[in-house]
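Colleague: Generate a structure from the sequence data that follows.
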Amino acid sequence: MMLDLLRWHGAEEVEHKAVAFDTMKHLRAGTGARCAPSCW
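Modeller: Model prediction:
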C-alpha cells in the first residue's frame, strides 16, 4: 500500500512539473525565469 502511495505521489509531482513548465513556455518566459524557482 505504501509503495502504491509513493508511486501515485511521484506521478502527481511529474504532472505538476509538466504543467508549470508548459505554462512558462506558453508565456514565453526565458530560461532564467524558468530556472529561478529551482534556486530557492
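Colleague: C-alpha only now, for contacts and for neighbours.
Modeller: OK.
Colleague: For the residue nearest to the spatial centre of the chain, I want the exact helix or strand it lies within.
Modeller: Residue closest to the average C-alpha location in the chain (C-alpha atoms, centre = their mean): K17, at 1.2 Å. In the assignment (DSSP states H and E), K17 maps to helix 2-26.
Colleague: Here is a second sequence; please produce its structure as well for comparison:
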Amino acid sequence: MSEQNASATWRTPEVCLILMAAAAPFSFSIWMALLNNFTVEVA
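Modeller: Okay, here's the model as predicted:
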C-alpha cells in the first residue's frame, strides 16, 4: 500500500493545474507557429 500512496502523491489537483497552465501557452505557441507558416505559404 505504501508504494501505491508514494506513487500517487504527484496526482493532485495542484499538479494538474500547474501542468495545464504550462501546456496551454506551449500548445498555443506551436499552433501560432503552424498557422503563421501556413499563411505565409498560402499568401
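Colleague: follow-up on the earlier one: can you give the distance of the helix holding K17 of the first structure from its chain's centre?
Modeller: Centre-to-centre, helix 2-26 of the first structure and its host chain are 6 Å apart (C-alpha atoms, centre = their mean, to the nearest Å).
Colleague: With the second structure overlaid, how far apart is it on average?
Modeller: Compared with the second structure after fitting, helix 2-26 of the first structure has a mean deviation of 0.7 Å; criterion: mean C-alpha distance after the TM-score superposition for the first structure.
Colleague: corresponding residue for the residue nearest to the centre of the first structure in the second structure?
Modeller: Using TM-score structural alignment, the equivalent of K17 of the first structure in the second structure is W31.
Colleague: L27 of the first structure versus A33 of the first structure, what's the distance?
Modeller: According to C-alpha to C-alpha, to the nearest Å, A33 of the first structure stands 11 Å off from L27 of the first structure.
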